[in-house]
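S.K.: have a look at this fold, sequence not included:
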C-alpha cells in the first residue's frame, strides 16, 4: 500500500504543477509533512506559524486530498478576505481539489453550491468568518455541515486573537464551532504573523471541546525574508510623500503595491498618479468585488505598475514576483507591517520595501484602535435599545446615535459576548447579563499602545530592520539581514522634484472628487432576471462624473455628513454648498459642455436634489429638464451592498418619458453616490433616450 508520505508527496507535486517530477525534485519544507501527518493520521489540532511563501496552503490542500480519499467529508476553510479566497480556489484547482466559496458577493450562486455539497462534489468549502453568523447559514446549513465536516481550517488565524494586529470579532465564533464538532475531526490554524502572546491565545481557542482539552501541535519556523530590502524615508508632509511617488514610482522594480492607511488616501493617491501618467488603480474594502478581482488580475499580469491599496489587499494575495511594497503612512504595529510587506519577493531573489511614515499616523492609529474596542456607555445604550423584536442596523443607528461602521463592529463584539444576537430581520437582545470587562480591554489597549511604540522604534532604529521585525514576532532565530538601509546603506533616492511637489500640492488643495464610471455589468446578473452581462456598451455608459467631496473628507466632508446624517431634514441646498459645487463644475475638464441638466428622482431628499439641480442650471444658464420618473415604485433595496442585487433593484425603474432629451451630453444631478449602480442605470436610460453623453454630478461620494 502507498504510504501516507508517498501519497502526500504525489499530491504536493500536483499542487506545484509538476506531477512527473522525480521524488527528490519536489520535497516538503521543514514542518509541512509533520503537520499533514498530524492532521491525517492523528486527527489532531495544529497551529502552523510560518513566513509568507512557506507553503501553508499546501498543508491543508494535501491533507484534504488524503482525508477525502479515506472517506472524510469536505474541509471547511474559514478565510477572511475575498482576494485570499480567489487565490485559494485557484491553488486548489491546480491540485485537483474541488473548492467553492460562499460569501457576500456570490449569494446568487449559493443554491448551486449547496446542491454540490449535497452531492458530495465539494472538497473544500471556503466561508468568511462573518458568514458563520449569517442567520440563514447558521441555522439552515451549518448544523448539517458540522456533522459532515472532514477538517476545519482557520486561515490567517491571528484574527482569532484580540491581541493580534488584525482582530476580527467574528473569528471568535470559531471557538463555539470547534466546541460543537466531533472529537476526531482535525483542526488546522495557519498564520504568518503571530507573536508568542497571539500563538498562546490561538492555541487556547483550538483546544476547546471534543475530548476535553486536546493537545495542540504548534509548528513554528523562522520568519526571515531574505529577498526583501527594507528602508525608511521620512519626509516633511503628505505632499512631499506624494511628490516622492510622482518622482520615483517608475524607478521601483516590476509591479507592486502602495499601501495607505485610509480609503480616501488610496483613492486620492491613485487619482493623482493616474493623472500624471502612472498606470495604477485603487483597491480598498469599498471597491466593488468585480473591480477588485479585475485589479488583482491586472497586477498579477503586470498590466499596471501598482495597486494603491488599503489593508484589504493584505492577507493571502499571491503574486510570487511582486517587485515592491511602499507604505504611505505606517501600520500600527511591526506585526501588521511584516504581514503586508510579506506580499513581496515570495519567489524572487530581490524586492524593495520602503516605508514613508506620516505625522498623522498616530491619529489614525488612535482612531482605529478606539473603534475596535467596545465603549461601555455605547454598548449599554445598544443593549438597552434592543428587545425581542428584530431591529435592523439602520433603524438601530438612528436610535442609538452611533455611526454605521462603529455600530456594526460593536454589535459583532456584543454578539460574540452573547449579549445580542443577529436573526432574520436584524438584531435582538438575548437577555443574558453583560458586564464590561474593563481590565481585559485596558490590557489590550496597553498592548496596542506598546505595538505602536514598537512601530515608531522600527522607523528610528539604527539596527537591522528585518531583525527588528523578527524579534517583535518573538522569532529567536533573528540575525542582521545585510540588505536593509541600515545594514547596507540607503538604497533609495531621497530627492523630490520641484514639479512633482507642485503637482502634489495642487492635488491636495483641489475641490471635487471624480466619480469613476462603471464599465462592466456584475457577474451573475442574469440569475436575477437582469438580461445583461459582460461590458456595458460604450453607447450606454456614463462618463466620468464629479462629486463635491467624500463624506470622509476633512474639508466639505463635515458639512455633507450633517446633511446626510440619520434623521436630518430634507432642505434646499445652501448658498455655500451651491457655490462650492459651481467651483467643482468650473474646474471640470469635460470634452464637451453639457447642454441641459436633469435630476435623479430622490426617495429621501427630493427638495435637496431639486434645488441643487435648479441652482446649477440657473448659474450655468442651462435648461433644467426636471427629474427622471420612477417606474414600478422606483428603486427597491438599499444603497450599496451586493452589486447583483443592487442592480436588480434598479433595473427598469427609471423612465425619461416626458423629457425631451436633447442631443449632446447632459448633466445628471444626484445627492449621494454609493455603489454607482443608480447612476449607471439612469445614464443608460438617458443614453437610450437620445443623450450622446451623461455626466454625473453629486454632492457627496460615500467612503
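M.R.: Thanks, I have it. No experiment lies behind these values; they were computed from the predicted model shown. Residues are numbered from 1 along each chain as shown.
S.K.: CA only for contacts and neighbour counts going forward, please
M.R.: Noted.
S.K.: buried ones in stretch 268-282, by neighbour count?
M.R.: Using 16 or more other CA atoms under 10 Å as the test for burial, stretch 268-282 gives 268, 269, 270, 271, 272, 273, 278, 280, 281, 282.
S.K.: equivalent analysis for stretch 206-224, please.
M.R.: By neighbour count on 16+ other CA under 10 Å, the buried set for stretch 206-224 is 206, 207, 208, 209, 216, 217, 218, 219, 220, 221, 223, 224.
S.K.: report the two of those residues separated the most.
M.R.: The widest separation within the buried residues of stretch 206-224, taken as CA to CA, falls between 209 and 224 and amounts to 35.1 Å.
S.K.: before we move on, the earlier item: export the buried residues of stretch 206-224 as CSV, with columns for distance to residue 357.
M.R.: Formatted as CSV, the buried residues of stretch 206-224 follow (distance: CA to CA, whole Å):
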residue, distance to residue 357
206, 37
207, 40
208, 41
209, 45
216, 39
217, 38
218, 35
219, 34
220, 31
221, 30
223, 24
224, 23
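S.K.: and which of these is nearest residue 648?
M.R.: Among the buried residues of stretch 206-224, and counting by CA to CA, the member closest to residue 648 is residue 206, at 41.8 Å.
S.K.: just the helices in the stretch 101-250 of the chain please.
M.R.: Secondary structure of the stretch 101-250 of the chain by DSSP state H, counting those that start in this stretch: the helices cover 110-118, 135-136, 142-148, 174-180, 196-206, 238-248.
S.K.: please identify the most buried of those.
M.R.: Of all these, helix 238-248 has the most neighbours on average by mean count of other CA atoms under 10 Å, namely a mean of 22.
S.K.: distance from the chain centre to that helix, please.
M.R.: Per CA atoms, centre = their mean, to the nearest Å, the displacement of helix 238-248 from the mean C-alpha position of its chain is 25 Å.
S.K.: another one to put next to it:
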C-alpha cells in the first residue's frame, strides 16, 4: 500500500490546502471548510483518532469522510469503509465521491451481480471508498471472506447515520449493532468516524458506548441545530379528508418542489391518487416501491419534474436536494427526533422553506401499532434459542412454524441474538452457539419509556405556544441553545400563522368523494405456511379449497374510510349503522364476481357480535340472500392470538362447529368485522367448502392494511 505515515506526524498547511481543494471539487468553486470540518479531518488523517460528529442536516458531514478518505489514500493507507443504511443514500454518496475524484463502489442487495468484480477491485487497491449496507456485515460470505482483510487494512471506518446503532434511536436497525464487532476487530491505529444529524444526549451516549468512541481520546464535535431557512407551522384540521383537501388547495402555493410525508403506505397511495386526479404532479414513494422506480422518482424530484413525492419514512436519510422547498406531514411522526430529521431535508440552500404539520387524532393509534411490533417478550425470544440446533443450520423459513413470531419479527430477534453471541448466521441459516444469554429487561423497559416520552413530546409540539424551533432544539439537547429562550422569529408561534386552516367546502366534497369510495380488494391466501406438519396440521403447498378474492369496505389506515371505521370499532357493540350498510351495498354492487352469492353467513365475533350479525341480516334483505346465521366458534378451542402464520393456521384448525348450509346452491358471502392476516377468513372459508359451499366470497368491514 505504500509508505505509512505515523500517528504523530503533524498536520501541515499543505494538508489543509489539499483538503480545501478536494472540497471545491466536491461542493463547488466557492466552498470553504468549516473549522469543525477541518478539526475532524485533521483528527482522522493526522492523529488517527476516533470521532463522533453530530451536526445538523446539510452541515457537510459527508465532505469530512470523503476528503479524509482521499487524503488517507494519498498517504498510502487502505480504502475507507462506509456503512450506510439506505440505497438512496449510497447513490447520492457515490455520485458525490466521483465528483471529488474518489473511486467508490457499493456492495448492497441491489448490485449482487457486481460483487465479485468489486471484491477483486478492493484486493487490487483500485477502490478508495467501499460503501456497504449494514446487512452485508453479517452475510456469511462477506463476513468471512472480505471483512477480515478490510478490518485489517482499512484506512478509515465510517458509520454514517450512526443513530441507527442505538436502541434509543428512531431508526434502530439490528444489523447496525454488528458494527460493534467490526470496530473491535480493526487493526491498530485505524480511525473511526461516526456521524448523525439527529441525536439527543441519551442517543449520543448510547452510540458512543456501542461504537467504542466514548473514551478520552475521542473527538466529539456537536453543533447547533438552528435552521434559519425553515418556517415551522402546525395546522389543526379535524378530519382526514379535510386535511387532504387542504393539501390539494395549498400545494401549488408552496415554494418549489418538496415531500409530503404520511405515516402509512396506504395513506401515501390514497393521497397521491387524490392529488393526481386534481392535476398535481405527484407520485407515491414507499417501502413497497420497486427499487428501480424509487431511483426514478428520486431523480424526478431532484430535477423538479414533480411537485412532490408523497412518501413514507422510506424517503429519508441520505436523500439530498439542497433546494427542497417544503416538507409537509399528513400525520405526526412519533418522536421530535424523527420529525426534525425529516423536516431537515428542506431549505438547505434556500432562504425560505415551508414546513407544515397536519396532525390527526389517529396518529396515536398508528404509533401504538408500530410500538407493538418492537422487540418481543423474553419467553418468545427464549423459544427461538431453544429450537435452534448447534450443528444443523435452520433457515428463517424453517424456524417460523416453531416459534410464535411473524417472519419480520423473527428475523429481527435472530439478528439481535447474533450480535449478542447466542446464535450465529452461517451458510444455510442459523445455528445456536450454546453461549449463555440474558434478556436485558431493564434496557427494553427504558426503551419503552423513552418511546412514550417522545410520543408525548410530539403531542406537546403540536400544542405548544413557545417557539417551535426552540422546542425541537431542546428535545434534541442542542448544545447551541442558551439558557434563556431565543425565539426564531419565523415559525407560526413567533411570527403568526402563514397558513389558514380554512378549506373550501367544494374541495372537501371532492376529496371525500375520492377518498370515500368504498371497497378494497382482499387477496386470498394462496400458499399454506411451511412447517405445518411440525404442528400436527397435514396441510402444505397451494391452497385449493380456500376463498375467492374478497372485498373490505376500507382499511383502518385509509384517509377516508379509516377514520369512520376506527370510530365505529371504538363504539360499544350494536346494530350496524345505515351509512355502513349503504356503503357495503355499493361495494357489493361493484363486485365483478363470476357468480352472484345466493346466501350470506357471519363469522362469530367475540367483540362485535351484534354489529356483524345485523350486517348479515341487512345484506340478506337487500340482496335477497338466504341468511345462514353465524359460523359459531368451537368452545373447546381457545382464541388464537399468534402472529406467526403457521401457529395461526394450527390454532384455527377445528376452530368452528360444523355448519349446516342446508344444501348450498351457490356462492356464500362470508362476513367478518376485521381482516388482519387473512388466515381467519381462509380457514373459515375452508370449513364452508367442506360443508358443501361451491365457493366462498369473503367480505370484511375493515382490514389492517
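M.R.: That came in fine, so what should we check first? As the structure is a prediction and not an experimental result, all values here were calculated from the model.
S.K.: overall similarity of the pair, as a TM-score.
M.R.: Scored against TM-score structural alignment, normalised by the length of the first structure, the superposed chains reach a TM-score of 0.73; 547 aligned residues with a CA RMSD of 3.0 Å.
S.K.: element containing residue 456 of the second structure?
M.R.: Following DSSP states H and E, one finds residue 456 of the second structure within helix 441-463.
S.K.: tell me the angle of that helix relative to helix 201-211?
M.R.: Inter-element angle recorded for helix 441-463 of the second structure and helix 201-211: 140 degrees (by axes from the mean of the first three to the mean of the last three CA atoms, to 10 degrees).
S.K.: buried set for helix 441-463 of the second structure?
M.R.: Neighbour counts over helix 441-463 of the second structure (16+ other CA under 10 Å) mark 444, 447-448, 450-452, 454-455, 457-459, 461-462 as buried.
S.K.: save the residues you listed as CSV, and put in distance to residue 43 of the second structure too.
M.R.: Below are the buried residues of helix 441-463 of the second structure laid out as CSV (distance: CA to CA, whole Å):
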residue, distance to residue 43 of the second structure
444, 35
447, 33
448, 37
450, 33
451, 35
452, 38
454, 34
455, 38
457, 36
458, 37
459, 41
461, 38
462, 41
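S.K.: output the residue interval of the first structure matched by the helix or strand following the helix holding residue 456 of the second structure.
M.R.: For helix 441-463 of the second structure, the succeeding helix or strand toward the C-terminus, using DSSP H and E, is helix 468-475. Counting by TM-score structural alignment, helix 468-475 of the second structure falls onto residues 465-472 of the first structure.
S.K.: ok so, going back, what's the closest of the buried residues of stretch 268-282 of the first structure to residue 644 of the first structure?
M.R.: Nearest to residue 644 of the first structure among those: residue 282, at 21.5 Å, using CA to CA.
S.K.: ok, the closest one touching residue 304?
M.R.: No - between residue 282 of the first structure and residue 304 there is no contact under CA atoms under 8 Å: 11.0 Å.
S.K.: so which bit of the first structure is stretch 97-104 of the second structure matched to?
M.R.: With TM-score structural alignment as the criterion, stretch 97-104 of the second structure aligns to 92-99.
S.K.: next, the buried residues of that stretch.
M.R.: Across stretch 92-99 of the first structure, burial judged by 16+ other CA under 10 Å covers 92, 95, 97, 98, 99.
S.K.: any idea how far residue 487 of the first structure is from the second one?
M.R.: Here the distance between residue 95 of the first structure and residue 487 of the first structure works out to 41 Å (CA to CA, to the nearest Å).
S.K.: what ranges do the strands span in the stretch 251-400 of the second structure?
M.R.: Per DSSP state E, counting those that start in this stretch, the stretch 251-400 of the second structure carries strands over the ranges 258-262, 282-285, 308-311, 326-330, 353-358.
S.K.: so which residues of the stretch 1-150 of the first structure form strands?
M.R.: Ranges of strands in the stretch 1-150 of the first structure, per DSSP E, counting those that start in this stretch, are 45-49, 75-78, 99-102, 124-127.
S.K.: nearest to residue 617 of the first structure, out of those?
M.R.: strand 99-102 (47.1 Å).
S.K.: got the contact list for the closest one?
M.R.: Contacts to strand 99-102 of the first structure, defined as CA atoms under 8 Å, 6 or more residues apart in numbering, come from residues 85, 89, 92-93, 110, 113, 122-128, 131.
S.K.: equivalent analysis for stretch 411-419 of the second structure, please.
M.R.: With contact meaning CA under 8 Å, 6+ apart, stretch 411-419 of the second structure is reached by 174-175, 177-178, 181, 375-376, 381, 384, 396, 423-425.
S.K.: please redo it, this time with the cut-off set to 10 Å
M.R.: The contact list for stretch 411-419 of the second structure, computed with CA atoms under 10 Å, 6 or more residues apart in numbering, reads 135, 138, 173-181, 374-376, 380-381, 384-385, 396-397, 399-400, 405, 409-410, 420-425, 430-433, 437, 439.
S.K.: do stretch 425-433 of the first structure as well
M.R.: Counting by CA under 10 Å, 6+ apart, 135, 382-396, 411, 414-415, 417-422 sit against stretch 425-433 of the first structure.
S.K.: buried sites along that stretch?
M.R.: Within stretch 425-433 of the first structure, the residues that count as buried by 16+ other CA under 10 Å are 426, 427, 428, 429, 430.
S.K.: equivalent range in the second structure for that stretch?
M.R.: Counting by TM-score structural alignment, stretch 425-433 of the first structure corresponds to 428-436 in the second structure.
S.K.: quick one: distance of the matching stretch to the chain centre.
M.R.: In terms of CA atoms, centre = their mean, the centre of stretch 428-436 of the second structure is set 28 Å apart from its chain centre.
S.K.: and that stretch, end to end?
M.R.: Distance across stretch 428-436 of the second structure, first residue to last, is 23 Å (CA to CA).
S.K.: related to what we said a few turns ago, now, of the contacts of strand 99-102 of the first structure, which are buried?
M.R.: Among the contacts of strand 99-102 of the first structure, the ones that count as buried by 16+ other CA under 10 Å are 85, 89, 92, 113, 122, 123, 124, 125, 126, 127, 128, 131.
S.K.: which of these sit farthest apart?
M.R.: 92 and 131 (21.1 Å).
S.K.: re the thing from before, of all the helices of the stretch 101-250 of the first structure, which one is nearest residue 512 of the first structure?
M.R.: helix 238-248 (17.6 Å).
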